[in-house]
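J.: Predicted model, plus sequence, below.
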Amino acid sequence: MMINVMVATVLAASGQVVDLRPDLDKIVEGQGATAALARVSDDKRSRTASVGKRDLQRGGRPAANGYFRIGSVTKTFVATVVLQLVDEGRLRLDDPIDRHLPGTVPGGERITVRQLLNHTSHLYDYMSEPGYSTNRWRGEARFRSYQPRDLLKVAFAKQLPDDGRWHYSNTNYVVLGLLIEKLTGMPYGEQITRRILRPLGLRHTIIPGDRAGVPSPHAKGYEPMPELVDATRMNPSLDWAAGEMISTTADLERFMGALLGGRLTSEESLQAMRTTVQTGAGFGYGLGVQAYPLPCGTVWGHSGELIGYLTFAFRSDSGKSLTLSINPSTRNPSTEEVMGMAVKTFCGTA
């Protein structure tokens, strides 16, 4: 396979910003991706890399500033708005969700806002039901429109065992989207736009609603069936506040920098966000953020997956950041491949 590569570096100071192009090349060559974007930065300079093909039929190099579906990185935006509402005194993290959305959640008098944010609510994940996962090919059903309360009906038809284990559930963030709308009287996406996107100038970050397309430029997303099929167009309302958003590497980097730099919430709320529970999956989970321990320290952010697209957006306390968008091919990139790039970026070793 011919691999198209574009690398751009912005220099503002001496020192090195790691080049992930060889790592991305290997993933594409090994059938782990059809295309991939990376943006690596410190506080003074950044490097972008683009590899693979934006369209397997027509070819062409992916744009380094291209759009992509960010999946569950959406959760970090939602959590940020919830914490801003906490800062404004409109709710408390340990409020039972029934106080604000009475009768919406079974057992809602015992489930707190904090538990929804860090996935300790034990609410069943509606995406575990056949036909409800946007990480899998759904044929023509991928254009169907869903309402949030329809998703909750699917979730609440089953119960998770109270086994003391951590359970990631997209249902939590559908409930949090409804919470934002109840407290503000506006669509949750409008609150994200007013509170985060406009103030930070994130002009390339979108809450698509029922719109099926991804703005140009973008690399197409594919799903092996077993032949690769174009999965780019879909109605993301099935993800809603749990994962519908679209962005770019530059916008995600700016958002994570502002959030973890204390520009979007109070210090108290940021510390609450960074207070994690153990997941048993190799990372800690806070309030809408993941904490990954690396040999040189912890990095903070979130990953996302939606059919045809994988996203990783992380930042260290020292100001280094790594943002990846990967379009999987016949397989997903391995954990070792992704973590290898993280260690190389943040720790300076491969």
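T.: The structure has been received and is ready for your questions.

J.: contacts, neighbours, all on C-alpha from now
T.: Will do.

J.: what's the offset of the helix or strand where Y292 lies from the middle of its chain?
T.: Assigned by DSSP states H and E, Y292 belongs to strand 290-294. Taking the mean of its C-alpha atoms, strand 290-294 sits 15 Å from the chain's own mean (C-alpha atoms, centre = their mean, to the nearest Å).

J.: let's bring in a second model and compare:
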Amino acid sequence: YPNVLPTITIEQLLYHTSGLYDYTNNIAYGNTTILLDPSGIQIPDQIMENFVLTSNFSPGVKQEYSNTNYLLLGMIIEKISGRPYYEEIRDRFDLDTNYPTMAVPPFEIPTTDLGNLWFDRSGTGNFFVDVEVAGLSLNGLFSGASSTGAYAATPADVVKWGYDLYSGKYLSESTMNKLLTPHPLGLFGISDYGLGVVIADATCGPISYGHTGSIIYTSNMAYLPDHDLCVVAMTNDGRAAADLSFVINITEQMICLYLETVVSTDEQADTDNQLKIYPNPATVELNLDFENPVSDLTVKVYNQLGQKVAYYSAKQKENYVRLNTVDWANGSYIIHITTKEKQIIRKVIKQ
């Protein structure tokens, strides 16, 4: 293809360090798939020829998300397997048994009804229509998204997929380590991003693995390894596509609400290290007392808005930490404690 260097590697595609222009940013592509020919089937080869413009940067110089990377990866799967990428995935992961609602319209027919899509066809932000009621086809939208993220499924099946993938059901330990290792450049220079996976701290503390997705339908999935928990938020409201923080915030609210249900405000003891947190409620100070010394200790404290209000770390062995709480506003806080052996989440009150 004219704007794809032959030296780009598969790893660079997965890491988004290829520099390839994101075809979904091309206005001509959006006009074709949504406005001019919504019922037409978009072919990846034609998308690469017609809508991928000059590269944004040389491979390996930056890490910037581009859907073109995933489109090419799907084409590589098809070249190697000799069949459509979605057929290879269906058989390889036994979707019919494990995730029966997963399908790639219009090439596969979903086993459950697809939620009607509400979309601002005018582009003004004031005129939203039910695409199905308006008689518009979604063929162009889904076929154009292709292997960049055109799967339809129920939240339950997406949760199960995320849980199975990130808990290690499908990949070896060495591959999982590679998958979850963030590129040193940082996505857009600010975010941790592995091989096709967002690595982030939830606002209330714990680390999560997952991804967002939007082809006007919008979703976000996050798996918390420390809690063996997977959470998904999905919407058919097209307004969410303009601001992915909508589904990200819903996901994080669900995570934080879950964590609040599994911790209490009483003094709590951890059975491995006999951790005591006192006084709780706190007034001027909060003490963390480990009966057995722990190493590689990190303590993060978050308020109800997800803002970090305190941080402490130590490489050497510690068995006592004192936090000054004088400047904390009254209310509840989440303490995220990481040691070399484990992670602990606790809830405390400042009054």
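T.: Happy to help now that I have it. These numbers were taken from a predicted model, which means no experiment stands behind them.

J.: Let me see the TM-score of these two.
T.: Here the TM-score for the pair of chains, by TM-score structural alignment, normalised by the length of the first structure, is 0.62; 244 aligned residues with a C-alpha RMSD of 2.9 Å.

J.: where along the stretch 151-300 of the first structure do the strands fall?
T.: Under the criterion DSSP state E, counting those that start in this stretch, the stretch 151-300 of the first structure carries strands at the ranges 222-224, 228-230, 246-247, 277-278, 284-285, 290-294, 297-306.

J.: The spatially closest residue to I345 of the second structure that is not a sequence neighbour is in what secondary structure piece?
T.: The spatially closest residue to I345 of the second structure, leaving aside those adjacent along the chain, is H336, at 4.8 Å (C-alpha to C-alpha, 6 or more residues apart in numbering). Using DSSP H and E, H336 of the second structure falls within strand 331-338.

J.: so where is that strand in the first structure?
T.: Under TM-score structural alignment, the alignment places strand 331-338 of the second structure onto no residue of the first structure.

J.: What is that strand packed up against?
T.: On a contact count with 3 or more C-alpha pairs under 8 Å, 6 or more residues apart in numbering; DSSP states H and E, strand 331-338 of the second structure meets strand 297-302, strand 343-350.

J.: hang on, the earlier thing: looking at the strands of the stretch 151-300 of the first structure, which is nearest to H204 of the first structure?
T.: Nearest to H204 of the first structure, of all these, is strand 246-247, at 5.7 Å by C-alpha to C-alpha.

J.: Next, the mean deviation of the closest one compared to the second structure.
T.: Strand 246-247 of the first structure, aligned to the second structure and superposed, deviates on average by 0.7 Å (mean C-alpha distance after the TM-score superposition for the first structure).

J.: how about the counterpart of A342 of the first structure in the second structure, secondary structure?
T.: A342 of the first structure maps onto E252 in the second structure, with residues paired by TM-score structural alignment. The assignment at E252 of the second structure comes out as helix when based on DSSP: H, G, I helix; E, B strand; the rest coil.

J.: and E252 of the second structure, how many neighbours does it have?
T.: 23 (other C-alpha atoms under 10 Å).

J.: just the one 3 residues further on next, same as before
T.: By the measure other C-alpha under 10 Å, the count of residues near I255 of the second structure is 24.

J.: Going along the chain, name the helices of the stretch 51-200 of the second structure.
T.: 67-81, 85-92, 95-98, 139-145, 155-166, 173-179 (DSSP state H, counting those that start in this stretch).

J.: Nearest to K347 of the second structure, out of those?
T.: helix 155-166 (25.4 Å).

J.: Aligned to M127 of the first structure, what sits in the second structure?
T.: Under the alignment (TM-score structural alignment), M127 of the first structure pairs with T24 in the second structure.

J.: need the contact list for its match.
T.: 30, 67 (C-alpha atoms under 8 Å, 6 or more residues apart in numbering).

J.: Can I take it that it is in a helix?
T.: Yes: judged by three-state DSSP, T24 of the second structure forms part of a helix.

J.: so how far is E132 of the second structure from T9 of the second structure?
T.: Per C-alpha to C-alpha, to the nearest Å, T9 of the second structure is found 40 Å from E132 of the second structure.

J.: re earlier: what does the strand holding Y292 of the first structure contact?
T.: 274, 276, 282-285, 298-303, 343, 347.

J.: Stretch 138-156 of the second structure too?
T.: With C-alpha under 8 Å, 6+ apart, stretch 138-156 of the second structure has contacts from 32-34, 37-44, 47, 67-71, 73-74, 85, 101-107, 110, 114, 213-215, 232-234.

J.: quick one, what contacts E88 of the second structure?
T.: 77, 81.

J.: same deal with K160 of the second structure?
T.: Here K160 of the second structure is in contact with 99, 230 (criterion: C-alpha under 8 Å, 6+ apart).

J.: Now which residue in the first structure aligns to it?
T.: That one, K160 of the second structure, aligns with R254 by TM-score structural alignment.

J.: Quick check: the gap between its match and I180 of the first structure.
T.: Taking C-alpha to C-alpha, one finds R254 of the first structure at 23 Å from I180 of the first structure.

J.: Per the alignment, P217 of the first structure pairs with which residue of the second structure?
T.: Matched across to the second structure, P217 of the first structure falls on D113, judged by TM-score structural alignment.
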